[in-house]
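S.K.: predicted coordinates and the sequence they were generated for:
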Amino acid sequence: MTTEQQLRQLEARVDDLLRISARLRQENQSLHEREAKLVEERAQLLKKTMWLATRSKPLFRV
């Protein structure tokens, strides 16, 4: 294999790695956005749970 062929092969590999890196960066961003939404949803559910707990306490007093 000549030096020129090796250089082309290396360039192709670098291009592949750049594409993979860009895809992984996008996936990472999507996962961070999804996590933020899930954290917010959890906070809202906890808030509703606490509200229901305080509202239902008088119903179960004996």
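M.R.: Arrived safely, thanks for sending.

S.K.: C-alpha only now, for contacts and for neighbours.
M.R.: Will do.

S.K.: what about the helices in the protein?
M.R.: With helices called from DSSP state H, the chain shows them at 3-56.

S.K.: most centrally placed residue in the chain?
M.R.: Note on the chain: the residue nearest the mean C-alpha position is L31, at 1.3 Å, using C-alpha atoms, centre = their mean.

S.K.: distance of that residue from E40?
M.R.: As judged by C-alpha to C-alpha, to the nearest Å, L31 and E40 stand 14 Å apart.

S.K.: for Q9, same thing?
M.R.: For Q9, the distance to E40 - C-alpha to C-alpha - is 47 Å.

S.K.: cool, H32 as well?
M.R.: Taken as C-alpha to C-alpha, the span from H32 to E40 is 12 Å.

S.K.: this is the other structure I want to compare:
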Amino acid sequence: MHKDTVKGSMKDAKGSVKETAGKMTGDDKLRAEGKGDQVAGKVQKGVGNVKEAARDALKH
């Protein structure tokens, strides 16, 4: 597993927590930040997966 995949997963999870906290407190800014973090995390996970696939392809 590539480090970007792990970092992306962590960012996605952090965003989910922020979004939930924003919903519970009625804080639209926190909710939006959470959604943004989730998107950034998903993108970073995708980049990590592509890097891992490229590395695996070069090994074989």
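M.R.: That came through fine. Quantities reported herein were computed from a predicted structural model and do not represent experimental measurements.

S.K.: give me the angle between the helix or strand harbouring A21 of structure 2 and helix 28-59.
M.R.: Using DSSP states H and E, A21 of structure 2 falls within helix 3-25. Calculated by axes from the mean of the first three to the mean of the last three C-alpha atoms, to 10 degrees, helix 3-25 of structure 2 forms an angle of 160 degrees with helix 28-59.

S.K.: tell me which other helices or strands helix 3-25 of structure 2 touches.
M.R.: helix 28-59 (3 or more C-alpha pairs under 8 Å, 6 or more residues apart in numbering; DSSP states H and E).

S.K.: rewinding a little: what does the residue nearest to the centre of structure 1 align to in structure 2?
M.R.: Matched to structure 2 by TM-score structural alignment, L31 of structure 1 sits across from G41.

S.K.: how many neighbours does the residue lying closest to its match once chain neighbours are set aside have?
M.R.: Once flanking residues are discounted, G41 of structure 2 sits nearest to G8: 4.0 Å by C-alpha to C-alpha, 6 or more residues apart in numbering. Per other C-alpha atoms under 10 Å, the neighbour tally for G8 of structure 2 reads 23.

S.K.: and for H32 of structure 1?
M.R.: Other residues close to H32 of structure 1 by other C-alpha under 10 Å number 12.

S.K.: one step back: mind listing what the match of L31 of structure 1 touches?
M.R.: Contact analysis of G41 of structure 2 by C-alpha atoms under 8 Å, 6 or more residues apart in numbering lists K7, G8, S9, M10, K11, D12.
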